[in-house]
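the sequence and its predicted three-dimensional model are supplied below.
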Amino acid sequence: MLPPDFNLLHTLDVLLSEGSVTRAAIRLQLSPSAMSRQLARLREATGDQLLVRAGRGLVPTQRAIDMKDKVHALVEEAIMLLRPADRLELATLERTFTCRMSDGFAETFGPPLIERVQQEAPCVQLRFVRKLDKSSDGLRDGSVDLETGVVARTEGPEVRTQALFVDRYIGVVRGAHPLANGAVTLERFVAWNHVVAWRPGIDLGGIDETLRAAGRARSVMTTVDGFAAALALARGSDLIATVPEMHTAALRDGMFSFPLPLKANAFTISLLWHPRLDGDPAHRWLREHVLDVCQMK
């Protein structure tokens, strides 16, 4: 019995990642007919349809869902295995890095990072994915190359970390808000309604606990799942948004920002990656640029 054609692994990885024959063909620079032939070969090799029609689109079979992360990890491991250990030719480097970023990070630090990458490695692609929880499973299974966020106490030794910067919470209102005139005292801060970004895993800096200890409370009128949404609502209303200062620098243009009139816990934002990528020259190059652009702000 002949061994399977391992060249199909890369095609399978792209196909499962895109979930579309058309998009996979574009990414692989194949014609639609050639991509269809590749899909037929994959179906024969796996004994599964992989993608089946549902209405006007295609949906993955359960087998495809089960193998997606494992296939991606295998392809990434193969790429690193066959890459020269020390030589890094940035001008011809072709690679896609998936970066799972905490809310606001890509908007603030993404542009200078992209500019650097384009100048030095024009064939490298950056894929930014919003970080919605504390799980670092993507680093472990290879579907994510880099993450940013507050390091959880439960992080194991299989995840490497590098501190990027210390952030703090600030208050933000629309430019024409009454709070934009005069000092923002605690009395004025709690007199207005608030929008709070909250989801499991977000540390709000102990703001409400501090207010309760002082016998005060803020009126939370609206909750959203991210800081960008909180700022958008504050921009179009009289709500006060409380957001991280450095994370949201690119999202607060034209708005009035002020230090909180109470004590809130500062927090360190770190870069996280899997140790199997420690010695990868391209990954190390990208980590250094992330660190540099964060320290420039």
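Alright, I've got the coordinates. Numbering: from 1, shown residues only.

make it CA atoms for all contacts and neighbour counts henceforth
Noted.

which non-adjacent residue is nearest P60?
L51 (4.5 Å; C-alpha to C-alpha, 6 or more residues apart in numbering).

am I right that that neighbour is in contact with Q62?
No - in terms of C-alpha atoms under 8 Å, L51 does not count as a neighbour of Q62; the distance is 9.5 Å.

wait, V75 touches T11, no?
No - V75 sits out of contact with T11 when judged by C-alpha under 8 Å, with a separation of 9.9 Å.

this is the other structure I want to compare:
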Amino acid sequence: MARPDLNLLTTLDVLLTEGSVARAARRLRLSPSAMSRALARLRDATGDPLLVRAGRGLVPTPRALELRDRVGQLVKDGEAVLRPTEMLDLKQLSRTFTLRTRDGFVENFGPALLTRIGKEAPGVRLCFVQKFDKDSTPLRDGSVDLDTGVTGEMTGPELRVQALFRDRFIGVVRPGHPLSRGKVTAARYARGKHINVSRRGLAEGPVDAALATAGLEREVTTIVSDFSAALALARSADLIATVPERHTGNLRTRLVSFPLPLAVPEIAVSLLWHPRLDADPAHRWLRMCVREVCTAQPAMRRGR
């Protein structure tokens, strides 16, 4: 069966609206003969006369009356699809966005982000889910709209990536810990008992490589999978947690923070999304909000 000519939908819509071949021809800027030929094609396609002679005019058949509203809506929907996206009305936007983040992001950036979104688009809801790995599948299958974190080998090559901020590692201890007083040297830092944060359960990381360069080695007594757990342990025991400064700002309340006496590389925290959402106006607005909130959020004071 031959595929129908969808261009005829517009012609049918005008014919059924005008009820006249001559008026429909003028509206579509066609000759009366061209419009008559189009009507003939429509009769063949639908298997119905559509418009029949009644005196000097034409009247619609029952089939034409049945089609009139449906065809009109189809034409409107088609025109909407082919038009450029209209200006986004944030006040009328009703949508749930899922953001995948590591621990500390919600606590540190969430309040400012929710405040801004609540003012600009009160119908928008954010769903934060924990990021346990760097697998890009949730972005590909649409279960996650936006991802934050450090890119790696598992980051899909097709993903869009935009830098948010750079973060440095700092040491954190409880008040009363020996490193809460005096100058923190590399030797003093290495002599303490440490917590290592590793989602894969590793006992070593960039800090150990920096210590080895200085001829030092630390004792890792505990391994945890996230920064929140590391800081909870450092809060109640004489252990040293080494965590990114900006990402854990609000998690370090009433703890003592100090710059590392080592040259540990900074990390670049980025925003990631799938290219199918690149041009979506609501998603672009959300990305702008996240980017500006993270850029405006100051680092915590470096003192104790």
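Perfect, I can see it now. Please read these numbers as outputs of a predicted model, since none were measured by experiment.

on that earlier part again, higher neighbour count, L51 and Q62 of structure 1?
L51 (22 against 13; other C-alpha atoms under 10 Å).

and the strands in the stretch 1-150 of structure 1?
51-54, 57-60, 95-101, 124-130, 146-149 (DSSP state E, counting those that start in this stretch).

residue range for the first one in structure 2?
It refers to strand 51-54 of structure 1. Here strand 51-54 of structure 1 fails to align to any part of structure 2, judged by TM-score structural alignment.

what ranges does structure 2 have for its helices?
Secondary structure of structure 2 (DSSP state H): helices located at 8-18, 21-28, 32-46, 62-82, 105-120, 137-141, 186-191, 206-213, 227-236, 281-296.

export those to CSV and tack on mean neighbour count?
Formatted as CSV, those follow (neighbours: other C-alpha atoms under 10 Å):
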stretch, mean neighbour count
helix 8-18, 19
helix 21-28, 17
helix 32-46, 15
helix 62-82, 14
helix 105-120, 16
helix 137-141, 16
helix 186-191, 16
helix 206-213, 16
helix 227-236, 20
helix 281-296, 16
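
make JSON lines out of the ones you listed and add distance to Q92 of structure 2.
Converted to JSON lines, the helices of structure 2 look like this (distance: least, C-alpha to C-alpha, whole Å):
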{"stretch": "helix 8-18", "distance to Q92 of structure 2": "30"}
{"stretch": "helix 21-28", "distance to Q92 of structure 2": "35"}
{"stretch": "helix 32-46", "distance to Q92 of structure 2": "40"}
{"stretch": "helix 62-82", "distance to Q92 of structure 2": "18"}
{"stretch": "helix 105-120", "distance to Q92 of structure 2": "10"}
{"stretch": "helix 137-141", "distance to Q92 of structure 2": "26"}
{"stretch": "helix 186-191", "distance to Q92 of structure 2": "54"}
{"stretch": "helix 206-213", "distance to Q92 of structure 2": "47"}
{"stretch": "helix 227-236", "distance to Q92 of structure 2": "37"}
{"stretch": "helix 281-296", "distance to Q92 of structure 2": "11"}
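
wait, which of these is closest to Q130 of structure 2?
Closest to Q130 of structure 2 of the helices of structure 2, according to C-alpha to C-alpha: helix 105-120, at 9.8 Å.

about what we covered before: how about CSV for the strands of the stretch 1-150 of structure 1, with distance to L113 of structure 1 added?
Formatted as CSV, the strands of the stretch 1-150 of structure 1 follow (distance: least, C-alpha to C-alpha, whole Å):
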stretch, distance to L113 of structure 1
strand 51-54, 35
strand 57-60, 34
strand 95-101, 12
strand 124-130, 9
strand 146-149, 13
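
that's all I had, so thanks and see you.
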